[in-house]
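Colleague: Need the 3D shape of this:
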Amino acid sequence: MTAAERLKAILDLMQEIETAARPADAVVSAWFRARRQIGDRDRGTISEELYALMRHHARLGWWLEKHGREATPRNRLIAWLVINGRMALAQLESLFSGKPAAPNGLSEPERTLIGKLQGSTIEHPSMPEEVRTECPAWALKPLRQRFGDQFGREMAALLKPASLDLRVNPLKSDRAAMLRSLRDLGLEAEPCPMAPFGIRVAKRPSLSDLPMLKSGAVEIQDEGSQLVALLVAARPGERVVDFCAGAGGKTLAMAAEMANRGHIMACDISDGRLKRAAERFRQAGFHNIQTRLLTSESDKWVKRHKASYDRVLVDAPCSGSGTWRRNPDARWRASEADGLDGLVALQARILASAARLVKPGGRLVYATCSMLPQENEQQVAAFLAASPAFEAVPLADTELHQIQSAHPDYLSLTPARHDTDGFFAAVLQRKAEPVAG
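Modeller: So this is what the prediction gives:
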């Protein structure tokens, strides 16, 4: 592809993402699937530039507002090329030529904008902190509360591209063998520092170049997500529930800990997600996983299986603030109007319902990929106050006692401190019933 053709592709994707109800990664995947003729190198270049633009959403919008221009995808792209790409008017006119497969030619207002932006840098002293740190207004107060004087450092870490983390499937290989295979492909691969089955790949390769992904020998999973699954401490022969299984990444990690023995029930309210997860389970070679479609968090199935599981994981739906470096569009999809309070209330209902499944002496793990206190520590505190049958297990008394968590009692991972997505997980144990005597 020519440079102009790549710009046209970026612009088309920006416009589609802005109007789609789906996350950006789903839009990008579908867009490329429909254009299989685009080579891996061009796909990589287009994706890299697109995600860089999304990580500069607020700052580009600030510059456009400053110069009286609407923050449309096209104006954002032009501003990005001038400010970050240091492109002059003549270069942009050659790219925005209006020729077939190139963006439409520049208008006079766009030429004026280009002139005003020349020599600008992406940040400006007049930018409010929420703009400079790309923090949406609805999350500013709780994140400042969460991080205090580390707020700026953590937000800066969320603006960096996420690494590609893999989890080795022990049914099919081991980490040493996979490291050799990845290095034989010319990739810079190293063991993840905390997760025992994790591998970190320095530069994101084309996933089609990784045969171990197709064979199920590895799965894509952030190191933080791997640690959450390990915190469940599922054992061979046990009965386990992944209550909000989604795509099944943590289900697979728990099944590996169980050495394919025992039983895992992967539950979700989305039939589509469960079907995709079931295919992953089959490809990975696990036969101890069953899927269950729930109508809601209070599905009758929960009541019928009360106190019948050794381990229950609640990976609750959340704001996703911990994944912003991986999904930069997510921070602008949510808003205060969407109702953080409503989301917190849903999490509380899910947690209370899933807790019914836990046997006396069994373990309940509540987890989110959020860094907001309302969804994490405060949620756990409210649950414990309302559920005297449960008690918190300090992280120091769990299998992950060696992790230097950002919280003294719970697993709390942040991009700046741990180089993972932001994750929270609390271990809650149902007290053993008193022995009759």
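Colleague: from here on, contacts and neighbour counts on C-alpha atoms
Modeller: OK.
Colleague: Correct me if wrong, but Asp409 is in a strand.
Modeller: No. If the criterion is DSSP: H, G, I helix; E, B strand; the rest coil, then Asp409 is coil and not within a strand.
Colleague: Now the second one, please; I'll put the structures next to each other:
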Amino acid sequence: MTPAARSQAAIDILDQVVDAARGGGAAADTLVARYFASRRYAGAKDRRAVRDLVYAAIRRAGELPENGRAALVGLAREDDALAATFDGSAHGPASLDPAEPAAAAGVMPSWLSAALIASDVPVSAQQALVARAPLDIRVNRLRTDVASIRAEIGGEAVAGLPDALRLPNGTNVEPLAGRVEVQDAGSQIVSLAARAEPGQNIIDLCAGGGGKTLALAAAMDNRGELIASDVDRARLSRLAPRAEKAGVTIARPLLLDAGREAAALAPFAGAADTVLVDAPCSGTGTWRRNPEARWRLTPQRLERFAQQQRHVLELAAPLVRPGGALVYIVCSLLDAEGAAQVDAFLATSPGWRAEPLDLPAGRPRGSGLRLDPAHDGTDGFFVARLIRLC
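Modeller: Got it, this is the predicted structure:
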């Protein structure tokens, strides 16, 4: 592909990303993959160059652009080499018109910036939310050890995480499937709040594809009972093959029927040493990986997430045994989803107390800890550990 053709490809993909953001369609990484699946002629360098253009344009535009061309034109206004690819050639974009619309540079929609400021995430820290994320992995101690993986592919240790390595972006970890899992250091850190041990009875209530489930199983040394439940059949179905590759035998998937979760969970009432709630949320802490997600969020959607979070807390509480723990996690920096949710739960649940956390990163926030990219170099999370009184 010529440089001009790469630019046009980026515009085509950005058009799809903008449409998906308006209509709740697929994520940008999925759209990029679909685009090239039908264009086998594009080589690895072309794919990488186009992908880089797409994500550079997404990260630069805080507000949802008018269309894909406006997104890339905004980038081209700041890059003469890119602007030169708008040459009107057969496979390239039409020449730039000084009067045509261009996406304005910004970090995020103004209402979101204000919400983060209200949650003590200042403007100076907000740019880090859309910076490119590092590649972190968790070494699966059931299959191997950090020294072996490091000898094979290198990587840097992550302070406080004996099973973690940080690799150069672009490192191919597919041949290591089962021995390692791609998992942000922040996600590994908040998982430590579960204090999982061999022989325990743990429920991962919002397990999704099982990333934290597998981490819990490794910490349990494959001994005990581990229930991985979710209402999303497609996401939960990914757990079984991942668990098989990882050598995890204690994880038991439990598909829940939305609206009828309590009935399916009733047999586990009062039995869990720990219930981990990785609640559905806005994902403001993971924009480094999905920067277009900030274009999808609205105040109304944020309130729906808050309602879901209250719901899963209500489901989780009865499952914890007296003296056991409920670990609440959201990959968000907004207090409405983190500290305020936990405060509201504690205010209406006299049989519970928050337990202080001592984790390798994060700062106190409300009754828990908050990690953010600017301060901790990880994805953003809020985590709290709540104890059911005996």
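Colleague: burial of the aligned residue in the second structure for Met371 of the first structure, as a residue count?
Modeller: When the second structure is aligned by TM-score structural alignment, Met371 of the first structure is paired with Leu333. Counted with other Cα atoms under 10 Å, residues neighbouring Leu333 of the second structure total 27.
Colleague: Relative to Ala33 of the second structure, how far out is Leu333 of the second structure?
Modeller: 29 Å (Cα to Cα, to the nearest Å).
Colleague: One more: His375 of the second structure?
Modeller: Applying Cα to Cα to His375 of the second structure and Ala33 of the second structure gives a distance of 32 Å.
Colleague: got it, and Arg179 of the second structure?
Modeller: For Arg179 of the second structure relative to Ala33 of the second structure (Cα to Cα), the value is 25 Å.
Colleague: Taking the centroid of the second structure, which residue is nearest it?
Modeller: Thr286 (4.5 Å; Cα atoms, centre = their mean).
Colleague: Give the equivalent position in the first structure for that one.
Modeller: So Thr286 of the second structure corresponds to Thr323, using TM-score structural alignment.
Colleague: give the contact list for that match.
Modeller: 158, 369-370, 421-422 (Cα atoms under 8 Å, 6 or more residues apart in numbering).
Colleague: any chance of those in a markdown table, with distance to Leu179 of the first structure and secondary structure too?
Modeller: A markdown table is the format used below for these (distance: Cα to Cα, whole Å; DSSP: H, G, I helix; E, B strand; the rest coil):
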| residue | distance to Leu179 of the first structure | secondary structure |
| --- | --- | --- |
| Leu158 | 27 | coil |
| Cys369 | 27 | coil |
| Ser370 | 30 | coil |
| Asp421 | 22 | coil |
| Gly422 | 25 | coil |
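Colleague: Same check for those residues, but in the second structure.
Modeller: Mapping the contacts of Thr323 of the first structure onto the second structure (both residues aligned by TM-score structural alignment, their matches' Cα atoms under 8 Å) leaves 158, 369-370, 421-422 still in contact.
Colleague: Touching, Val314 of the first structure and Arg363? I think so.
Modeller: No. Taking contacts as Cα atoms under 8 Å, Val314 of the first structure lies outside contact range of Arg363: 10.9 Å.
Colleague: before we move on, the earlier item: which of the kept ones among the contacts of Thr323 of the first structure lies closest to Arg74 of the first structure?
Modeller: Leu158 (24.8 Å; Cα to Cα).
Colleague: Identify the residue spatially nearest to that closest one, adjacent ones excluded.
Modeller: Here the nearest residue to Leu158 of the first structure in space, its sequence neighbours aside, is Arg325; by Cα to Cα, 6 or more residues apart in numbering that works out to 4.6 Å.
Colleague: And for Gly154 of the second structure?
Modeller: Leu167 (7.3 Å).
Colleague: circling back to that earlier point, now the buried members of the kept ones among the contacts of Thr323 of the first structure.
Modeller: In terms of neighbour count (16 or more other Cα atoms under 10 Å), the buried residues within those are 158, 369-370, 421-422.
Colleague: can you put the residues you listed in JSON lines and add distance to Arg36 of the first structure?
Modeller: Output for those, formatted as JSON lines (distance: Cα to Cα, whole Å):
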{"residue": "Leu158", "distance to Arg36 of the first structure": "31"}
{"residue": "Cys369", "distance to Arg36 of the first structure": "32"}
{"residue": "Ser370", "distance to Arg36 of the first structure": "35"}
{"residue": "Asp421", "distance to Arg36 of the first structure": "30"}
{"residue": "Gly422", "distance to Arg36 of the first structure": "33"}
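Colleague: corresponding residue for Gly342 of the first structure in the second structure?
Modeller: By TM-score structural alignment, Gly342 of the first structure lines up with Arg304.
Colleague: Sorry, slip of the keys, the one I care about is Ser47 of the first structure.
Modeller: Match for Ser47 of the first structure (TM-score structural alignment): Arg51.
Colleague: And the strand or helix carrying that match against the first structure, how far off on average?
Modeller: Element membership for Arg51 of the second structure (DSSP states H and E) is helix 44-60. Compared with the first structure after fitting, helix 44-60 of the second structure has a mean deviation of 1.6 Å; criterion: mean Cα distance after the TM-score superposition for the first structure.
Colleague: quick one: contacts of that helix?
Modeller: Taking Cα under 8 Å, 6+ apart as the rule, helix 44-60 of the second structure contacts 1, 6-7, 9-11, 13-14, 32, 36, 71-72, 74-75, 104-107, 130-131, 291-292.
Colleague: which residues of the stretch 51-200 of the second structure fall in helices?
Modeller: 68-76, 80-83, 110-118, 123-126, 146-153, 185-191 (DSSP state H, counting those that start in this stretch).
Colleague: The fifth one: how far from the chain's middle?
Modeller: Okay, so that is helix 146-153 of the second structure. Its chain's C-alpha centre and that of helix 146-153 of the second structure lie 25 Å apart, by Cα atoms, centre = their mean, to the nearest Å.
Colleague: Next, the buried residues of stretch 250-262 of the first structure.
Modeller: Going by neighbour count (16+ other Cα under 10 Å), the buried part of stretch 250-262 of the first structure is 250-262.
Colleague: now that stretch: which residue numbers in the second structure?
Modeller: Residue span in the second structure matched to stretch 250-262 of the first structure, by TM-score structural alignment: 212-224.
Colleague: how close does the residue nearest to Glu65 of the first structure when sequence neighbours are not counted get to Arg111 of the first structure?
Modeller: Leaving aside its sequence neighbours, Glu65 of the first structure sits nearest to Ala71 (Cα to Cα, 6+ apart; 7.3 Å). According to Cα to Cα, Ala71 of the first structure and Arg111 of the first structure sit 16 Å apart.
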